[in-house]
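Would you be able to build a 3D model of this:
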Amino acid sequence: MVIFLSIIIIGLAGLNFLQYKSRINQKENFTYIHKKLNQIIDRKTDEKLLLHTDDEELKQILIEINRLLEHNQKMMASYNKTEMSMRKMLSNISHDIKTPLTVVLGYIEIMLNDQNRNHEETDELLKKVNGKTVEVLDLIKKFFDLAKLESGDKDMPLTRMNMNDVCQKNILCFYEVLTTKGFDVAIELPETILYALGNEEELDRVLNNLLSNAIQYGGDGKALGLKLRSDEQSVYVDVWDKGKGISELHKDLVFERMYTLEDSRNKSYQGSGLGLTITKRLVEKMDGQIFLNSKPYEKTTFTVKLKRIIY
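Modelled structure (predicted):
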């Protein structure tokens, strides 16, 4: 009997020791988690919680904490990227607004101080003032358009669009300009009418911007084309030119806010850098995608992809 009770006492003592050791290990683990989380938060690092344990419940908690840390780190990276982009955009916009306004003030100062100016000279100065004012207003409008798109405030109802009509209408708007400038124009529209889900007014704006860019930036190649094609799920609109194109290094940047394709020595390539960003946001609002493929001085193609409607 004494031996039996001794065994029980020893067993209970061993069990208590194991429980005590388990509590100590658990306390150490939670202390590590607490300190490590504080370090990660305070130092804003991309570390994870690394802890060896046999406790399955604690393993699951660590997995979820690491998922949360990873999500938070991605959000912070996105926020920092957006903040840097916005700072750059505001800086560039300030510069782009200041430059024409300085010119306008210069013209006004000339008109105020030069009393011997004739009527023709006054008209010429007023035309320049008007042109620079329109330039500023256009930049401000693009800035607010982008802000509305990115905030989700822009209402864009989606309906069925006749893509053949939309493409034909938009290329014809530029046809006279293209022929005057000596462009070779290629228009490829299928005989079968293709329908897509989108907003016709905003798609007009997208195509207008892509065609304008092709004329402005791809003018060296003296060739421009528009092609409408499809597969079972999607409709594609290709706008291409054979101009200076976009290098591989810059292909991923052309849709970024305030990125410009300009050569700083060539004023014909100057722009606000908002046009393609707005174009991309408009396409995305129509549940579509836009792609770029470019081989400088061979062929540069912007492709708009929209959901096809078959009926």
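
contacts and neighbour counts: CA atoms only from here.
Will do.

Which other helices and strands does whichever helix or strand residue 130 is part of contact?
Residue 130 belongs to helix 119-151 when assigned by DSSP states H and E. With contacts defined as 3 or more CA pairs under 8 Å, 6 or more residues apart in numbering; DSSP states H and E, helix 119-151 has these neighbours: helix 56-113, helix 275-285.

Check the offset of it from the chain's centre.
When distances are taken as CA atoms, centre = their mean, to the nearest Å, helix 119-151 is centred 24 Å away from the chain's centroid.

same check, this time on stretch 274-284
With CA atoms, centre = their mean, you get 7 Å for stretch 274-284.

Would you mind finding the most buried of the helices and strands packed on helix 119-151?
Highest mean neighbour count among those (mean count of other CA atoms under 10 Å): helix 275-285, with a mean of 21.

how near is the residue nearest to residue 224 when sequence neighbours are not counted to residue 106?
What sits nearest to residue 224 in space, not counting adjacent residues and going by CA to CA, 6 or more residues apart in numbering, is residue 241, at 4.4 Å. From residue 241 across to residue 106, the span is 38 Å (CA to CA, to the nearest Å).

now swap in residue 249 and tell me
Residue 249 is 39 Å from residue 106, by CA to CA.

if we can go back for a sec, reformat the helices and strands packed on helix 119-151 as TSV; add distance to residue 190.
Listed next are those as TSV, based on distance: least, CA to CA, whole Å:
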stretch	distance to residue 190
helix 56-113	41
helix 275-285	22
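
nearest to residue 174, of these?
Closest approach to residue 174 among those is made by helix 275-285 (17.7 Å; CA to CA).

How far off centre is the closest one?
The chain centroid and the centroid of helix 275-285 are separated by 7 Å under CA atoms, centre = their mean.

now the angle from the following helix or strand past that helix to helix 275-285?
As assigned by DSSP H and E, the chain's next helix or strand after helix 275-285 is strand 289-295. For strand 289-295 against helix 275-285, the angle by axes from the mean of the first three to the mean of the last three CA atoms, to 10 degrees is 140 degrees.

Now show me the structure for the sequence below, then we'll compare the two:
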Amino acid sequence: MSLLNWKKSIRLRLLGSLLFSLIASFFGTALINENLGFSIVNMLWGILLPDIILPKLVGATFSLLSFLFFFLLIFFFLMRHIVRQMRTLADGLMALAKGDLDYRVPLSGQDELGEVAQNINYMAEQLQSMMRRERQIETSKMELITHVSHDLRTPLTSIIGYLNLLKNDDYQDLDEHKRYINNAFNKTQQMKKLIDDLFEYTRLTSGDATLSFHKIDLGSLLEQIITEFEPIAQELSITVKRDWEQTPFPAHVDVEKLVRAIDNLLMNALKFSLKPGDITVRLAERGDCIVLAVENRGKPITEDQEKLLFERFYKAEPSRRDRDMPSGAGLGLSIARYIVELHGGKIGLKHANGHFTFFIELPKAAQITKYNGSDDKL
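Prediction:
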């Protein structure tokens, strides 16, 4: 109910109570004067002062007092419910104004004031939810700063150490000199990867991400990604296997971001695979979806760990991680999840006794309503 309609309803109830009180008081006073009050007063004053006009004056005064008494009594009786409700609403608003967002106005009925009480309670719930979100955002920011500071400090400390050794000529020969430079360079690349992951994560979660959709053949894109990934896998004794039919898999995607998501899944499989071993990439149609799966074998994890894999900053235990692979910020799978969800798809994990299958489900024809993109032909 709008504020204008609510005010109009209250005015009508007040006017109705006023008119009813006036009419009831008039008839009540007339009835008493006729049957009891006025005749008794006239009789008493007529005996005591028979020739004076005072009996009539006293009778009129008695009638007026009777009318006022009945009017106030009836009007108070009719309005007491509204007054009580208004006082309850005022107390509720005062409690909320003092910061007690847990307070709820008791609902006394389904009338207009009851609806106002419902609106006040709804407002309190929204304020609570807003305050809770703000606290979560603030906590998130602090966690983000803490984790990023910790992750950046480790490679930065190593870089400073190697540069100090080079600055002080603290190396035995040219080979050691090159090794220091190579190690420092690798640490800078690790820092760059951490910063890129952080930038991508904050952009995806801030709500400012803009996707440019194109219609592509997902099979051709996946073949290109794997071709670039294979040399890295071979250095770690990992064989990449392909398993899909050589038919077109048309899909509407943001190519750059989807490549990032698939690459994150492949690097995750590479990091946690048993070596030597295999990584199998599958692509198939299932109903209205295209399913991309990355399978590998590694050390088993618990159900609690499974639930945390797609959470930001979650890192597997060092015993599961390949010590030859640089440690990340724990944002890879979380970034992949956000990218897939922005495509209207789903990402998940199936795990059984160390056999991991990370899958991505993408709609064949995405419902692109939020983002503006092109629709290129295959």
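
what's the TM-score here?
Taking TM-score structural alignment, normalised by the length of the first structure as the basis, the two superposed chains have a TM-score of 0.84; 306 aligned residues with a CA RMSD of 3.1 Å.

before we move on, back to that, what is the aligned counterpart of the residue nearest to residue 224 of the first structure in the second structure?
Aligned by TM-score structural alignment, residue 241 of the first structure pairs with residue 296 of the second structure.

Next, count neighbours for its match.
Residues lying near residue 296 of the second structure (other CA atoms under 10 Å) number 24.

And the helix or strand containing it against the first structure, how far off on average?
In the assignment (DSSP H and E), residue 296 of the second structure maps to strand 289-297. When the first structure is overlaid, strand 289-297 of the second structure sits 1.7 Å from its aligned residues on average, using mean CA distance after the TM-score superposition for the first structure.

What lines up with residue 86 of the second structure in the first structure?
If you follow residue 86 of the second structure across to the first structure using TM-score structural alignment, you land on residue 27.

no wait, residue 159 of the second structure
That one, residue 159 of the second structure, aligns with residue 104 by TM-score structural alignment.

How much space separates residue 182 of the first structure from residue 157 of the first structure?
38 Å.

hang on, the match of residue 159 of the second structure packs against residue 131?
No: using CA atoms under 8 Å, residue 104 of the first structure is not in contact with residue 131; the gap is 9.3 Å.

returning to that earlier point: give me the element the match of residue 86 of the second structure is part of.
Per DSSP H and E: helix 2-43 holds residue 27 of the first structure.

ok and that helix relative to helix 56-113, angle-wise?
Computed by the same axes, to 10 degrees, the angle separating helix 2-43 of the first structure from helix 56-113 equals 10 degrees.

how distant is helix 2-43 of the first structure from the center of its chain?
52 Å.

now swap in stretch 293-302 of the first structure and tell me
20 Å.

Ok, stretch 211-220 of the first structure next?
21 Å.

May I see the buried residues of it?
211, 213, 214, 215, 217, 218, 219, 220 (16 or more other CA atoms under 10 Å).

In contact with the equivalent of residue 340 of the second structure over in the first structure: list those residues for me.
Matched to the first structure by TM-score structural alignment, residue 340 of the second structure sits across from residue 283. Residue 283 of the first structure makes contacts with 203, 206, 289, 290, 304, as judged by CA atoms under 8 Å, 6 or more residues apart in numbering.

and these as JSON lines, adding distance to residue 50 of the first structure?
JSON lines is the format used below for the contacts of residue 283 of the first structure (distance: CA to CA, whole Å):
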{"residue": "203", "distance to residue 50 of the first structure": "50"}
{"residue": "206", "distance to residue 50 of the first structure": "49"}
{"residue": "289", "distance to residue 50 of the first structure": "40"}
{"residue": "290", "distance to residue 50 of the first structure": "41"}
{"residue": "304", "distance to residue 50 of the first structure": "45"}
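
Out of the residues you listed, who's the most crowded?
Counting neighbours by other CA under 10 Å, residue 304 leads the contacts of residue 283 of the first structure with 25 neighbours.

ok, it touching residue 290?
Yes: with contact defined as CA under 8 Å, residue 304 of the first structure reaches residue 290; the gap is 4.5 Å.

what sits against the aligned residue in the second structure for residue 73 of the first structure?
Using TM-score structural alignment as the criterion, the counterpart of residue 73 of the first structure in the second structure is residue 128. For residue 128 of the second structure, the contact set (CA under 8 Å, 6+ apart) comprises 101, 102.

From residue 207 of the second structure, how far off is residue 128 of the second structure?
According to CA to CA, residue 128 of the second structure and residue 207 of the second structure sit 22 Å apart.

One more: residue 22 of the second structure?
62 Å.

From the chain's centroid, how far away is the longest strand belonging to the first structure?
Longest strand in the first structure by number of residues, with DSSP state E as the criterion: strand 299-309. Relative to the chain's own centre, strand 299-309 of the first structure is displaced by 17 Å; criterion: CA atoms, centre = their mean.

Ok, stretch 166-184 of the second structure next?
The answer for stretch 166-184 of the second structure is 51 Å, by CA atoms, centre = their mean.

What of stretch 248-266 of the second structure?
Between the centre of stretch 248-266 of the second structure and the centre of its chain there are 26 Å (CA atoms, centre = their mean).
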